[in-house]
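J.: Based on what follows, work out the 3D shape:
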Amino acid sequence: MINKIFIGIKSIPYYILGNILAACTYDKKYLKGKYFSGKFRGLGKIGWRWVVSDCLSRIIFGINRGVPFPVSPKISISNPRNIHFHVDDLNNFQGFGNYYQAAGGGNIIIGKGCWIAPNVGLITTNHDIKNPSKHAQAKDIKLGENCWIGMNSVILPGVTIGPNTTVGAGSVVTKSYPEGFCVIAGNPAKVIKRL
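T.: I've put the predicted structure just below:
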């Protein structure tokens, strides 16, 4: 009981500062859900720490300005308005090394309950192989519900991954697996196990 009280008291500065900073930085729809709500209006929830960390890096270093939700300064996001996810999956933007590139009009759609490990790249467009100074046409990336994308994986433009799919660490996913319920791995990734 004493430990819970100590954690609650220690969280008060994050809660207060987080609420002040969030009011002028984020779209309010992202400040709901399991990382911000709970007893005492979410006091002690980790979401407020994410807000403080993110806002300080935006103010001091200009990192990830314009992103309408809290994101780690160690993650790169392009065209955040084209990234769609459930607010309870905000944890996918709090790690390090991830690259969410929703450029050229392409969308990244992340199904509810997905887990995305560090150093994962989701890219909606590549450079044109005939002229690297230009980009190829963008294509959406869609992840079904309850997927697990392993560390150092890359999901290429136009890929759809069905629900309950695990992508092995270090994989390069070049084609779609919309049926889901499988484990895919390798370069290029292929099904190695059905669930």
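J.: hey, let's count contacts and neighbours off CA atoms from now on
T.: OK.
J.: mind listing the helices in the protein by residue range?
T.: Taking DSSP state H, the helices of the chain run over residues 2-23, 46-61.
J.: Can you tell me which of those helices is most buried?
T.: Comparing the helices of the chain on average neighbours per residue, with mean count of other CA atoms under 10 Å, the densest one is helix 46-61 at a mean of 19.
J.: Same list, the helices of the chain, but as TSV with distance to residue 194 please.
T.: Below are those laid out as TSV (distance: least, CA to CA, whole Å):
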stretch	distance to residue 194
helix 2-23	43
helix 46-61	35
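J.: Out of those, which gets nearest to residue 70?
T.: Residue 70 lies closest to helix 46-61 among the helices of the chain, at 5.5 Å (CA to CA).
J.: Please provide the structure for the following sequence as well, for comparison with the first:
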Amino acid sequence: MNDLKTQIYPRSGDKETIYLKPIISNPNISIGDFSMYNDFINDPRLFEKNNVLYQYPINHDKLIIGKFCSIACGAKFIFNSANHTMSSLSTYPFPIFYEEWELDRKDVSNAWDNKGDIVIGSDVWIGYEAVILSGVTIGDGAIIGARAVVTKDVPPYTIIGGIPAKPLKKRFQEAVISSLLKIEWWNWPKEKITQNISAIQSGNIKELERLSSFNNFDSDSI
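T.: Okay, here's the model as predicted:
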């Protein structure tokens, strides 16, 4: 069995697709098991440098990504330090240039508005060159369209797209979404997922409910 702590490449001969968890060194970035990133332009192992932007240590803001997420080439996570404060009468970042303006170095973060962490649920698909801004939470099972700019929270199992990104539709009926959020199949042991991939891929919600020892779904189809 492969060691998820050290295995970088999920597929033999494919150096463009990686599991993210083993290559992360920044303590303010947390990646769940099996979440992967594909990059056909740059080395995907440079994810922290090329895709996680303006995450300066002084801000202590975090990127949290759940399990089984799929992140396409060029997706960007833009953190608080990219902002210029809107509460000032000027957007010029004077506190950053504290030496020039004889300001206190400890007040550097006053140059921008702090909107919080970026939190991505599990089983989220983030499309090509999508941009996720600071303070955004994306729910489990959501899909972010290619080149979308996400400025607001995204509910679970919602497809969004555009600039700024807006909801396009729900992936499933509400009853199915409710069941999936209770089942949380991504938290099952690997052996259990392996044995039931066909049920997951075929949309067999009743089988997943049976495996999770509850049944609250009464429709015949997704």
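J.: what do we get in structure 1 for residue 168 of structure 2?
T.: Superposed on structure 1 with TM-score structural alignment, residue 168 of structure 2 falls opposite residue 192.
J.: which residues touch its match?
T.: For residue 192 of structure 1, the contact set (CA atoms under 8 Å, 6 or more residues apart in numbering) comprises 182, 183, 184, 185.
J.: ok, now residue 134 of structure 1?
T.: The neighbours of residue 134 of structure 1, taking CA under 8 Å, 6+ apart as the test, are 127, 128.
J.: Who wins on neighbours among the contacts of residue 192 of structure 1?
T.: residue 184 (25 neighbours; other CA atoms under 10 Å).
J.: Look up the closest residue to that one, ignoring the ones flanking it.
T.: Excluding its sequence neighbours, the residue lying closest to residue 184 of structure 1 (CA to CA, 6 or more residues apart in numbering) is residue 191, at 4.3 Å.
J.: right, and the one you found touches residue 182 too?
T.: Yes - applying CA atoms under 8 Å, one finds residue 191 of structure 1 in contact with residue 182, separated by 6.7 Å.
J.: Which one, of the helices of structure 1, ends up nearest to residue 110 of structure 1?
T.: It is, among the helices of structure 1 and with distance given as CA to CA, helix 46-61, at 19.3 Å.
J.: tell me the angle of the closest one relative to helix 2-23?
T.: Orientation of helix 46-61 of structure 1 against helix 2-23 (axes from the mean of the first three to the mean of the last three CA atoms, to 10 degrees) gives an angle of 50 degrees.
J.: can you map out the strands along structure 1?
T.: 76-78, 83-84, 99-101, 108-110, 115-116, 121-123, 141-143, 148-149, 154-155, 160-161, 166-167, 172-173, 182-186, 189-194 (DSSP state E).
J.: mind listing what the closest residue in space to residue 193 of structure 1 that isn't next to it in sequence touches?
T.: Leaving aside its sequence neighbours, residue 193 of structure 1 sits nearest to residue 183 (CA to CA, 6+ apart; 5.1 Å). Taking CA under 8 Å, 6+ apart, we find residue 183 of structure 1 in contact with 165, 166, 167, 168, 191, 192, 193, 194, 195.
J.: Quick check: the aligned residue for residue 183 of structure 1 in structure 2?
T.: When structure 2 is aligned by TM-score structural alignment, residue 183 of structure 1 is paired with residue 159.
J.: distance of its match from residue 151 of structure 2?
T.: 14 Å (CA to CA, to the nearest Å).
J.: Residue 143 of structure 2 now?
T.: Residue 143 of structure 2 is 15 Å from residue 151 of structure 2, by CA to CA.
J.: Likewise for residue 114 of structure 2?
T.: Computed as CA to CA, the residue 114 of structure 2 to residue 151 of structure 2 distance reads 14 Å.
J.: More neighbours: which of residue 143 and residue 151 of structure 2?
T.: More crowded of residue 143 of structure 2 and residue 151, by other CA under 10 Å: residue 143, with 24 against 17.
J.: Now which residue in structure 1 aligns to that one?
T.: Under the alignment (TM-score structural alignment), residue 143 of structure 2 maps onto residue 166.
J.: ok, that match touching residue 153?
T.: No - Residue 166 of structure 1 is beyond contact range of residue 153, at 11.0 Å (criterion: CA under 8 Å).
J.: In this structure residue 139 of structure 2 contacts residue 125, no?
T.: No - the pair residue 139 of structure 2 / residue 125 is not scored as a contact, 10.7 Å apart, by CA under 8 Å.
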